[in-house]
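Trainee: this one's sequence-less:
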């Protein structure tokens, strides 16, 4: 398992480096259009990129399923759990992961019926119940999709970041990444635990050898619920931004200019394949989610934009 995890980590680092080389050569080719050596280099890096994506897909498929442990702490949590509570927690946890995974891939919440398809893809299921304290073991499919990314893996990474974020500003930024529906489902799960006076500890040994951990007490549940509940009712707006591409960042942003206005549209790594079709100077029309924040001291509005992809 460790050997496989180390290989996945190495492949992901190699893929990140190759992506940087591709972006560099694209920029150079914009400066020197038609230069054969640059075209050849870009083609070589693109081929290597596809090879690495395939290797990474195979490596993650070899793991197939990954286990997430939700440990419940409380007077009645002695290795058993009421079925009604189990059903509610499992449904809310699955909803949070499925919504986050969909939003990471598309930048927008799912239309009616589409969440079921994502739930089938991540295939989250209760795989065990450990005794001592109540430990719920959830297994899910971490095999990557056609872009080389694992929907469940990406969703879990972001959910741990949200739960562990120390400030409202950081949480607000992460909510734009996983979406309001995922945030609401996660907040509702924490609310269910708080209402029952149950503490929680969430642990996930990720395929890249990193062990994610959050919580360990009822106070951790109350604190996270208090912070997340503020963002349950955010109402982002779907907009279309048209203009000329002025900059493309491999780190996750595309800039366009329209007249005297300049817009920064951020995207998730799960949307990187979609961004590759664009180049500097192209006329584009991007669909994006607009998130507005108001500074109470200056009464000024600040807007951020997240890319929407099909």
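Mentor: It's in. These numbers were taken from a predicted model, which means no experiment stands behind them. Numbering: from 1, shown residues only.
Trainee: For the rest of this, base every contact and every neighbour count on C-alpha atoms.
Mentor: Noted.
Trainee: Nearest residue to residue 163 in space, please, no chain neighbours.
Mentor: In space, and not counting its chain neighbours, residue 163 is closest to residue 224: 6.1 Å by C-alpha to C-alpha, 6 or more residues apart in numbering.
Trainee: My read is that that neighbour contacts residue 190, right?
Mentor: Yes: contact criterion C-alpha atoms under 8 Å: residue 224 and residue 190 qualify, at 7.5 Å.
Trainee: In addition, the following structure is provided for comparison:
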């Protein structure tokens, strides 16, 4: 059902609840009327929350998290819940910092990043192991949504294979990837699996974190070592610019892909296809222990 239908239905329920509440206040000794007022008020609140979740889902602001397993029978220990959800929330915030500024946070994510994401525990479905989390998908001054960029890259990493894994890790940053690994360890320790779903601007994204899938992603994350980083200047002709934060530069050595942070989107937008560009980038050299080769990833620092 659409949020418009639900919103109208919520208004109707609230109107009935207000009317019954008014009658109940005038008849304090009528037990059945008091009970009806209480039940109608609860139904109106429930529908109002359902409307809020439906609107958040339509705006790409709702993340549906389901914890699954023998211990996830509608109630799990608070410590187990915090050990799983806590690192996941940290991973999102650190990834958002990396995406906005092009570098890992020195400590925690910047206050403006946390404020822009505005993550909230929006509700629990029947049983405390089905959690709804909302955020803020509104675009910033660059026209990009930090929340959507963060979730896009998170789902990309979770569903990545070996060939694109290092690019996915480089997008969210090493600190975010580490916290994602802690999240996986928390799931293992609690004996839980997990399912994520999110209605993005490009369609429904999901990740089914069954035990074998958790093991696969953990194994990939465990191969990641701190990359060697250095600054270099690259020159060439602009071959392409995408709205996913990628710039392609054609150099004498071949085409090079460079990721740019959201904060300098305006600088990148001034570049023109086929025009000459001189870019200062931070290059990260990863060692792929599976393929036994170096993997180079570049982040744009500035356009000269």
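Mentor: Ah, there it is. All figures in this text were calculated on a predicted structure; none of them were measured in a lab.
Trainee: ok so, going back, in what element of secondary structure is the equivalent of the residue nearest to residue 163 of the first structure over in the second structure found?
Mentor: Residue 224 of the first structure maps onto residue 217 in the second structure when the alignment is built from TM-score structural alignment. Applying DSSP states H and E as the criterion places residue 217 of the second structure in helix 211-222.
Trainee: Following element in sequence after that helix, please.
Mentor: Per DSSP H and E, the first helix or strand lying C-terminal to helix 211-222 of the second structure is strand 228-242.
Trainee: is it true that residue 207 of the second structure lies in a helix?
Mentor: No: applying DSSP: H, G, I helix; E, B strand; the rest coil, one finds residue 207 of the second structure to be strand, outside a helix.
Trainee: before we move on, the earlier item: number of residues surrounding the match of residue 224 of the first structure?
Mentor: A total of 21 residues lie near residue 217 of the second structure under the criterion other C-alpha atoms under 10 Å.
Trainee: what do you get for residue 264 of the first structure?
Mentor: As a burial measure, residue 264 of the first structure scores 18 neighbours (other C-alpha under 10 Å).
Trainee: swap in the one 4 residues further on?
Mentor: Other residues lying near residue 268 of the first structure total 20 when counted by other C-alpha under 10 Å.
Trainee: Over to residue 265 of the second structure?
Mentor: Neighbour count for residue 265 of the second structure, taken as other C-alpha under 10 Å: 17.
Trainee: OK, contacts around the counterpart of residue 76 of the second structure in the first structure?
Mentor: The alignment partner of residue 76 of the second structure in the first structure, by TM-score structural alignment, is residue 81. Contacts for residue 81 of the first structure (C-alpha atoms under 8 Å, 6 or more residues apart in numbering) come out as residue 134.
Trainee: my guess is residue 45 of the first structure contacts residue 18, does it?
Mentor: Yes: Residue 45 of the first structure lies in contact with residue 18 (C-alpha under 8 Å); the separation is 6.6 Å.
Trainee: who does the host helix or strand of residue 281 of the second structure touch, helix- and strand-wise?
Mentor: Taking DSSP H and E as the criterion, residue 281 of the second structure maps to strand 276-288. In terms of contacts (3 or more C-alpha pairs under 8 Å, 6 or more residues apart in numbering; DSSP states H and E), strand 276-288 of the second structure is packed against strand 228-242, strand 293-303.
Trainee: If you count neighbours, what's buried in that strand?
Mentor: 276, 277, 279, 280, 281, 282, 283, 284, 285, 286, 287, 288 (16 or more other C-alpha atoms under 10 Å).
Trainee: For it, which outside residues touch it?
Mentor: With contact meaning C-alpha under 8 Å, 6+ apart, strand 276-288 of the second structure is reached by 166, 223-238, 258, 271, 293-304.
Trainee: switch to 7 Å and redo it
Mentor: The contact list for strand 276-288 of the second structure (C-alpha atoms under 7 Å, 6 or more residues apart in numbering) reads 227-238, 293-304.
Trainee: what does stretch 212-224 of the first structure give?
Mentor: The contact list for stretch 212-224 of the first structure, computed with C-alpha under 7 Å, 6+ apart, reads 73, 160, 163-164, 190, 194, 197-205.
Trainee: got it, and stretch 121-140 of the second structure?
Mentor: 56, 60-67, 72, 74-75, 116-120, 145, 147-148.
Trainee: Compute the first-to-last residue distance for it.
Mentor: Using C-alpha to C-alpha, to the nearest Å, the end-to-end distance of stretch 121-140 of the second structure comes to 22 Å.
Trainee: Next, the buried residues of that stretch.
Mentor: 122-123, 128-138.
Trainee: just stretch 267-284 of the first structure next, same as before
Mentor: Judged by neighbour count using 16+ other C-alpha under 10 Å, the buried positions of stretch 267-284 of the first structure are 267, 268, 269, 270, 271, 272, 275, 279, 280, 283, 284.
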